[in-house]
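Engineer: Using only what follows, build the 3D model:
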Amino acid sequence: MTQLGVRWTADQVLALAPDAASRKAGSKLGAAGPWSETGSSGEGAVWGLCRGSGAELHRTVVDVAEPSGPAYTCSCPSRKVPCKHVLGLLLMWSGGEGAVPVRAETQAPDWAERWLTVRRGRRREERAAEAPGSAAGSADPEAARRRAERRAERITAGATELEQRLADLLRSGLAAAEQPGYGLWEETAARMVDAQAPGLATRVRELGAIAGSGPGWPVRLLEECALLHLLDQGWLHRERLPESLAATVRTRVGLTRSPDGPPLRDDWLVLAQYDVADPKLTTRRIWLHGVASGRTALVLSYGAAGRAPDLNLPVGLALDAEVSAYPAAGQPRGALGEQFAPPVPTAVRPAGVTTAEAAARYGSALRDDPWLESVPVTLDGVVPTPDGASWQLADADGDTALPLTPSATARPGLWRLLALSGGAPVKVFGECGHRGFTPLTAWPPTPGEPVPLC
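Structural biologist: As a prediction, the model looks like this:
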């Protein structure tokens, strides 16, 4: 267990905030004024009472030692997770021992002690249930095989129907795709959901967003139709594919598999963390880099619409943990396993490549996964420079560059990157794909903490 002597920085605390308003409100509560009965323990707990607008005191407790990221509770009615009181308490704790004194475990107030006991007891039960051979993880293998066969039959029927619909679209001409509107695509997507192929449903909905989306949309629609047709054919003829590529097809169609790679223990550096939200689900994407192994892994965490996922690993931390790979060619997704200590700040930076090497890496990955949108890449010694109406990252010691994606140029993170660089070469981690490069984290030219750009 890491003791509370290793404290987070203010930037790492504010990275937990669900939005800008929460960061601002939490910063105002990062001083001792509204707080009383604050304390922390060597077991990783921080607590305190915060005075609200009235006479009520909000009870706030944070378990900083939770390996998957801090766990917290607060008696305030806010629906934001974490709330401003949690952020304020952590900001005050990050300032040093003088602001939140270290107390003996027996000096924790009863309301804080009760929550910590329940929380840690629940985590012990979850770990026991997840252990190999546990009763909770056992199942009837024959029943599971029959369910898998029935689902495969439904997906095959759905893929066959989708092939017919794509053929009808091409026969009538792409120009006609704009007239029916989004309803036709949503109906087709619903049919794929009924076929238990959520991956196909997602791609069909993306087709509906392309039609009539601006100049050149027929070309983009044809490209996506070709990729969808390729995925359909991959599923319908999966027995002819190499096992690694067949595993990728199953994943792309929407069949979930458990990680089957041997657990790799390493000090995993948190390279980036950002959320992708839709009306039903919030997906948190966390990129990790193994300091010793050099491996990069994508860990996903999910939350219901409007709620943040449970897993929270601020950029710049490192955790001693095991990560197991999922069975799919070209996709670096992994599952976070046993964690041997809470995340701690680190000065380690990943090794980088040139922009030409980054583009070649993406091209090579497409051989294993033709549907791959991007690959994780760290660029070394690049300078953000204007490129007409857009921006690019150019090698400081070369004559090649990568254009930034349209989404990247619209983010405030672009201006943070420009300010960090000031015209000097910087190290940048991001995702490199056919639309360009999306910067997610950057390191200053001189020693310093990483700056999240997303």
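Engineer: Please count neighbours and contacts with C-alpha atoms only from this point.
Structural biologist: Fine.
Engineer: Point me to the helix or strand that includes residue 13.
Structural biologist: Here residue 13 is covered by helix 10-14, with elements defined by DSSP states H and E.
Engineer: helices or strands up against that helix?
Structural biologist: Counting contacts by 3 or more CA pairs under 8 Å, 6 or more residues apart in numbering; DSSP states H and E, helix 10-14 is packed against helix 84-94.
Engineer: Give me the helices and strands touching the helix it packs on, please.
Structural biologist: Taking 3+ CA pairs under 8 Å, 6+ apart as the contact definition, the neighbouring helices and strands of helix 84-94 are helix 10-14, helix 20-28, strand 45-51, strand 57-63, strand 71-74.
Engineer: let's see this one next to it:
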Amino acid sequence: MTEQGVRRTADQVLALAPDAASRKAGSKLGAAGPWSEAGSGEGAVWGLCKGSGSKPYQTVVDLAGAAGPAYKCSCPSRKFPCKHALGLLLLWAGGDGSVPASAQPPDWAGQWLAGRRSRAETKRVQQAEGGAAADPEAARRRAERRAERVTAGATELERRLTDLLRGGLASAEQAGYALWDETAARMVDAQAPGLAARVRELGAIPASGAGWPVRLLEECALLHLLDQGWLHRDRLPDALAATVRTRLGLPAAVEGPPLRDRWLVLAQYDTADAKLTTRRIWLHGAGSGHTRLLLSYGAAGRAPELALPVGLALDAELSVHAGAGQSRATLGERFAAPAPAAFRPPGVTTGEAAARYGEALRDDPWLESVPVTLDRVTPVPDGDLWQLADADADSALPLSRTARSRPGLWRLVALSGGAPVTVFGECGHRGFTPLTAWPEDAGEAVPLC
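Structural biologist: This next block holds a predicted model:
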């Protein structure tokens, strides 16, 4: 393993934190005071952090793992990374000599690094051998059994939607969440997590304010369309059938050979529920011009393992998942550490962004949003709301409710200062959600989430 060649910025380090409390505590430990015997080398950073006990905490971060940084600390925290790992990375990111380059890590760090990398190599070999030795007939039978359960679940959901419409939408308001929670549980039993997630969203619509019957009817229609797509999947084009499978939550096959490119890390953000933390990472290929989405998961309360620094580019292969209009990909082999990038994705106007979303809906009617880079836009207030207005055209996009509730909105306003900026984000029927911005002149990417 070679030394990680690029230091992360403080924002990139804090983006690894599992929660706000960890970010705050880690920031306090990003100074040299509590640290001793800190060093870096062989793709790792290590150090001893003075705590409340008699012995300092032994902290080490492996920066050379294929899936992103890995952390080890002798503190009792169950968070990954803990505040000590965050503080150590912040100290290293400062580049003031507090974490000098060393020839070899100390024994306590070296043993963990060697063991982890040995296990990772063993796992890689086993996966390669297991993939070749897998029983295709057994896999086919498992897929058939799951398809039968999904079909039973979709058929039952159709009956429940029919009963709802026959009884009138007012019954949904009277039933509350209980109706939808029980239906969602049945979809989980049918191994259709995508259906379960959409059903749960229906439960919140009757309490969403004026006009809820229209919104509920629209969502029921989309759910019915998804059901029918699965029940008649043999009549669909292959790409659309693959999209239906993806929306139901079934695994999607990889399509075509891996694509190697210099992938700019556009954005990274997490969403969480009671059981799972989902990390979304958007990448843009310098040569291909493609924008792709990586998904990574972690148990509740834990940050997913994969983490990539926003604004840097990595030389790597991506494998794209099948499906019409799908942008999801899987990260393959990486050929170099992330490095500074001078390029940005080409931008469009707000009108072109809205049209791009409309065109994407033809391939995937259930699509919530598309990745878009807006060129020369300015954040401006619109009454109690905000919008991004074109500097060179008479058009604008409203910001989504999610964007208006994030601190990143004020970071975007401050970065703009009334001048045009370049903004990458997600454009959909709920508005535009900005994720990363660049000043109009040369400047580093500023994460907004």
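Engineer: re earlier: which of the helices and strands packed on helix 84-94 of the first structure sits closest to residue 99 of the first structure?
Structural biologist: Proximity of these to residue 99 of the first structure was assessed by CA to CA; the nearest stretch is strand 45-51, lying at 11.3 Å.
Engineer: how big is the offset of the closest one relative to the second structure?
Structural biologist: After superposition onto the second structure, the average distance of strand 45-51 of the first structure to its aligned residues comes to 0.9 Å, using mean CA distance after the TM-score superposition for the first structure.
Engineer: Identify all contacting residues around that strand.
Structural biologist: Applying CA atoms under 8 Å, 6 or more residues apart in numbering, the external contacts of strand 45-51 of the first structure come out as 34-40, 57-65, 85, 89-90, 93, 100, 112, 116.
Engineer: same question, stretch 446-454 of the first structure
Structural biologist: With contacts defined as CA under 8 Å, 6+ apart, stretch 446-454 of the first structure is touched by 272-274, 315-316, 347, 411-414, 416-417, 439-444.
Engineer: picking up where we left off before, of the helices and strands packed on helix 84-94 of the first structure, flag the one that's most buried.
Structural biologist: Mean neighbour counts were compared across those using mean count of other CA atoms under 10 Å; the top stretch is strand 45-51, at a mean of 24.
Engineer: In the second structure, which residues correspond to it?
Structural biologist: Applying TM-score structural alignment, one finds that strand 45-51 of the first structure aligns to the residue range 44-50 of the second structure.
Engineer: again with stretch 230-238 of the first structure
Structural biologist: Counting by TM-score structural alignment, stretch 230-238 of the first structure corresponds to residues 225-233.
Engineer: Of all the residues in the matching stretch, which ones are buried?
Structural biologist: Along stretch 225-233 of the second structure, these residues count as buried under the neighbour rule (16 or more other CA atoms under 10 Å): 225, 226, 227, 229, 230, 233.
Engineer: Ok, stretch 197-212 of the second structure next?
Structural biologist: Of all the residues in stretch 197-212 of the second structure, those buried under the rule 16+ other CA under 10 Å are 197, 198, 199, 200, 202, 203, 205, 206, 212.
Engineer: Secondary structure and distance to residue 240 of the second structure for those - can I get that in TSV?
Structural biologist: Compiled in TSV, those are given as follows (DSSP: H, G, I helix; E, B strand; the rest coil; distance: CA to CA, whole Å):
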residue	secondary structure	distance to residue 240 of the second structure
197	helix	20
198	helix	19
199	helix	21
200	helix	24
202	helix	24
203	coil	28
205	helix	28
206	helix	31
212	helix	30
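Engineer: Outside of the helix holding residue 13 of the first structure itself, list whatever touches it.
Structural biologist: Residues outside helix 10-14 of the first structure that contact it (CA under 8 Å, 6+ apart): 23, 87, 90, 91, 94, 95, 314, 315, 316.
Engineer: Distance to residue 169 of the first structure added to these, as CSV?
Structural biologist: Compiled in CSV, the contacts of helix 10-14 of the first structure are given as follows (distance: CA to CA, whole Å):
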residue, distance to residue 169 of the first structure
23, 48
87, 52
90, 56
91, 56
94, 58
95, 61
314, 45
315, 45
316, 48
